[in-house]
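Chemist: build me a structure from this.
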Amino acid sequence: MAHHFANGIPAHLLMWQRVREYAVPPSMIETATARRAVGDWAGACAAARVDTDLDLRAVRDRHGTEFVTRLRADLRRLAPDLLRWHMPRIAPDGRLRPGLTVCLSRYRGSGATPLQLVVRTPPAWADAGQRMSLTLWEDSGGGAPRHHPHPHPDRRFRLDLHRHLWDSKRCGELAWRCGADSEPSLTRPDQPRTGGLPNRADLPDRSDRSDRSDRSDADNCSWASTHWAAEAELLLGAEGRRRGAFTVRLAARSRVVLELVAPDDSHAPTLRPLREALPPQVIAALPVLPEAATRVLPDLELLRAGLVARDRLHPLVATALAACGAVAVSGAVAVSGAMAASGSGPATGSARLPGDPHRVECRGEVHRIALRDGTLTAIDHDPAQLRREELLVALGGPALPCLRAIDAVHRSPEALPAVRERLGHGDVAGALAVVKGLLGPAAVLRDGPLREELESAAARRLDHGLFRSGLLAVHPAAGALGGESAPRAAHAEPEHRPRLDRRTPAAMRLKRSIRARPRTGMA
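Modeler: The predicted structure is shown next:
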């Protein structure tokens, strides 16, 4: 997608800034770390909102004790909060990419297809709570939920070659894998290419917008092309090859085909564009460089732009990046000043403290509104007077300015954007903590945007429960007449004729492609 710039800050960095603020709260990290430290991997997953669809006893009976030992070792090293920190996300809200199956580890066995430890994200209509599920994938389909839209592991989003993004024992590799120990190097179209990398003009869609007035920001692309050769060597090595061709996905319908050239063991691997053009079917079958290897680490970009402090990062990520000691933050002052002037930063979720009352001008005086006995109250008015004024309002009379301010805070408080962000990322406890700190634990919510947001989040959690139980395979609105998803619901009808595609059997494709002609006799 095209990355727009506001006040000199790329939109994708503002998205990642909100993600780092709300997606993985500190309470989740602390609880998951404490459970992982004592060897309770299931408790750590529960704290990070990861559902475990694993039965180790059944896996042992099916695949043997040796395999279960290797699997249990990976589960104990799994940091689910770190995995959530690095999971693929979509713009503009920064939520988890829906309907995804990500491979975490592959296990070679006696079968032709290796077993894989995978993590799945629900479809978009059932993503309330932003929960994930951890399970074991087999090519035979055992253990794979039939209601999941994409049960097979995705080649583009795979983390088995990037264990430092979820393995607590190997997170120290993050610094050199993401290039944090070197200065950022950007290749411009007018500069000579080195190492056989693709031209800057071949890279996607930030520099192809000719209507931009400031082209300098468009050159700050987040493609980690200087590390593609090393990552391609790992990719092809996992496929059992030392050299060969692979693809890099640049956009939805744009791919570049590169070739890894490694003359011998004493030379560093280099890349070069493929000399001959390949058919689309051959390009689709080539190995795909994972998304985690193609782009610069978002945390590194945020640090270099000064959009996040080091202490706000995940502790494992901050420790790994601090070990290299070469993260540039030259743009921190300029970017922070631009954000302060424009107010484009994320909404802070800090609610007013109970000892810091609101101040309202009421009847020519400045009155205070603060928390008393668990509710927000106008403390400068007598309780009897407040009861009389509330009765007057119920009969249709005008309300006191203090009562109008309390009603406005109940319906649409200042912290409503922060509550929405937390609910969108599944942090229900954090959202309720903000509401309680603002309105008090004994407050009764009134009709308005705040109550609607909380009720909508509760209703969406029911959809997620139905999806998890397998009682609802598609969105409830898929069968609505005239809806956009109506054709999908027709697939379950007996009279439905499936569309011809690459998964259609050859005999059916041949039968459907031949036009039937009526047999007529001649008089």
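
Chemist: for the rest of this, base every contact and every neighbour count on C-alpha atoms.
Modeler: OK.

Chemist: mind giving me the packing neighbours of the top helix by length along the chain?
Modeler: Scanning the chain for the longest helix, with DSSP state H as the assignment, gives helix 449-469. Packed against helix 449-469, as judged by 3 or more Cα pairs under 8 Å, 6 or more residues apart in numbering; DSSP states H and E, are the following elements: helix 401-411, helix 416-424.

Chemist: deepest of those helices, which one?
Modeler: For the helices and strands packed on helix 449-469, average neighbour numbers computed from mean count of other Cα atoms under 10 Å are highest in helix 416-424, which has a mean of 22.

Chemist: next, the structure of the following sequence, for comparison with the previous one:
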Amino acid sequence: MNRAVYDVAPVELRSWERVRRYAVPRRVIERATERRLAGDWRGACAAADVAVDFTLDGIARGHGRAFAEALEDDLLNLAPDLLRWHFPRILHGRSTMATGRTVDLTAGGPVLRVVGPRIPDGPQGLRLVVARAHAAPPDDGLHEDWSELRFLWDARRAGDALAFYGDGTRMPFFHPDGTPLTPAELPSSAPSPTDAVRFAEWAAAPGGLAAALDAAGIKVRDVSLEQVARRFPHVPLLAAAIRRRGRAMLLDDWRPVLAETGDDGTPSIVRSDDYLGDKTPPPLPGPLWTLPPDLMLLRAGLLTPDELHPLVRSACFPARGPADGPVGPPDPPRPVPVRVRCGSAWHEMRPADGGFAMPHTADEQRRERAMRAFGGAVTGCFEIHERWRTGRGRLPKGLRAQRADLFLRAQHGDADGVLDLLDHGVDPHVRDARRRTLLHLLPCLDHARLLPRLLDLGADLEARDHVGRTPLAVAVAELGSTDLVAALLAAGARIDPVDDEEGSLADLIDRWHRTDLLDLRARVAAEHPDVIAGYWSERD
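Modeler: As a prediction, this is how the structure comes out:
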């Protein structure tokens, strides 16, 4: 690991590492690419979990045939998996997409717009809509203009990233084949600001940011440079973006950090005097002024070039030869045995047949189960197994990593990865630190593939998470589809549970404005009226 790079923003880099490992599985990239190359743009979007809220015939009727034809040309070249790869993220320890975010991909009259998820832990799908250029984003969310950044989503233009961030031959910090520059090859003194690549490299050196901002003519007032450095700014791009776009929000905070141009044309970075509320200017999109996170992950040693999205790999490193294997995020690692302390000995617990193989006889295991049934404490291997299945208590590091891998794949909709891990013996009854089971994660997954498999393996439809919600309650509260809700009901899920906040299914439907589930609410009211608290029954 390159500590000099990693220590600048360890939390953000670890967040991006998880994004790159889990958010866009390689098999999703492969399926979306196959559909795109076949001319099936709708199939490509479906493969990448991007919903399309319009038809081309409807667009032609509403906006004219010429616009519809231009839109179709863009859609035929849209790489929805690449769009998902670059979509803004929450970070700060999370890997999910930024909520309430909308992004315009094109400019002009009507625009092609992407709408992000509504909640941080819910389904990670995107929506494509056609909207008026200046129409307000839904729910007062942040809105970004990517019309200058077609290489983030248009397969025809993916290679433009090399000229945008680099000099057309190489990216900052790397040779054209992806080999990192050695310390001796990096600039040791200030290069000309016109040499954008060398200038960006110099600015990233320890202590170089202040001098680079000054050399680029950017004034800084009441802003911590460490806060700016954590975003890995590409200083020449930052200066150009401020001059071109004027006032914009650079960093979102209670007192936002703003980028603006003075009356004399001097770009500056300033902290707002107070909370701006509705007067907050639009954000300056990160890709316009920061170094790509992929480059920073490569520099830090947290990613290899062959783990990049194929279009990103070929754009960043045009001289890199063919990979030895598939290009893209790696497949799930196979579950491996873990050593745990059991009494005075070290035992090996090995995932097998949907549970753990342990070096204990059948009599020993029956005795421990009986002890637990009568309220006694279990220890050693049996204690670890109980923690695995209850989500209570600390697991050994190896098992924590295996559990995190499984639940991150589920959170990002990687049904293939989850099924692969189940096929290789991962216990389907595992719970995460919030005591959620895989059934609780079904709003994020293809439930048609996962639900029957989990039920066959004995998954509990009435399992309660850390706030007392069943999988059905989570599906209601966290925007699970109506098809998922119907499938859980058909499987026998109860409709009368109440969570720890006194919320019944009817209350959750009211609270989260699930007008698509009013039939279920009516059923709860008819069959179990006493469970309804009614706190949110008067919807605003």
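
Chemist: after superposing, what score do the chains get?
Modeler: TM-score for the superposed pair, counting by TM-score structural alignment, normalised by the length of structure 1: 0.63. Supporting figures: 403 aligned residues with a Cα RMSD of 4.7 Å.

Chemist: for Pro192 of structure 1, which of the helices and strands packed on helix 449-469 of structure 1 is the nearest?
Modeler: Distances from Pro192 of structure 1 to each of these were compared by Cα to Cα, and the smallest falls on helix 416-424, at 44.1 Å.

Chemist: in the helix or strand following that closest one, what counts as buried?
Modeler: Per DSSP states H and E, helix 416-424 of structure 1 leads on to helix 428-439 as the next helix or strand towards the C-terminus. Under the neighbour-count criterion of 16 or more other Cα atoms under 10 Å, helix 428-439 of structure 1 has 428, 430-439 buried.

Chemist: about what we covered before: which one of the helices and strands packed on helix 449-469 of structure 1 lies closest to Thr270 of structure 1?
Modeler: The stretch from these with the least distance to Thr270 of structure 1 (Cα to Cα) is helix 416-424; that distance is 42.6 Å.

Chemist: give the aligned range of the closest one in structure 2.
Modeler: Following TM-score structural alignment, the aligned partner range for helix 416-424 of structure 1 in structure 2 is 403-411.

Chemist: what's the average distance of the matching stretch to structure 1?
Modeler: With the two structures superposed, stretch 403-411 of structure 2 lies on average 2.5 Å from its match in structure 1, counting by mean Cα distance after the TM-score superposition for structure 1.

Chemist: ok, residues contacting that stretch?
Modeler: Identification of contacts with stretch 403-411 of structure 2 by Cα atoms under 8 Å, 6 or more residues apart in numbering yields 22-23, 121-124, 332, 415, 417-418, 421, 430, 432, 438, 441-442, 444-445.

Chemist: quick revisit: now do the longest helix of structure 1: distance to the chain's middle.
Modeler: Using Cα atoms, centre = their mean, to the nearest Å, we find the averaged C-alpha position of helix 449-469 of structure 1 to lie 19 Å away from the chain's own average C-alpha position.

Chemist: isn't Val333 of structure 1 up against Gly306?
Modeler: Yes: with contacts defined as Cα atoms under 8 Å, Val333 of structure 1 counts as touching Gly306 at a distance of 7.1 Å.

Chemist: okay, the two: which has more neighbours?
Modeler: A count of neighbours by other Cα atoms under 10 Å puts Gly306 above the other of Val333 of structure 1 and Gly306, at 19 against 12.

Chemist: which one in structure 2 is aligned with that one?
Modeler: Counting by TM-score structural alignment, Gly306 of structure 1 lines up with Gly301 in structure 2.

Chemist: distance of that match from Ala319 of structure 2?
Modeler: With distances taken as Cα to Cα, to the nearest Å, Gly301 of structure 2 is found 20 Å from Ala319 of structure 2.

Chemist: wait, Ala351 of structure 1 touches Val434, no?
Modeler: Yes: the pair Ala351 of structure 1 and Val434 passes the contact test of Cα under 8 Å, sitting 5.8 Å apart.

Chemist: who touches both of those two?
Modeler: Taking Cα under 8 Å, 6+ apart as the contact rule, the neighbours common to Ala351 of structure 1 and Val434 are Ala415.

Chemist: and the nearest residue to Arg231 of structure 2 once chain neighbours are set aside, how close does it get to Ala357 of structure 2?
Modeler: The shortest distance from Arg231 of structure 2 to any residue other than its chain neighbours is 6.5 Å, reached at Thr290 (Cα to Cα, 6 or more residues apart in numbering). The gap separating Thr290 of structure 2 from Ala357 of structure 2 is 48 Å, by Cα to Cα.

Chemist: noted, bye for now.
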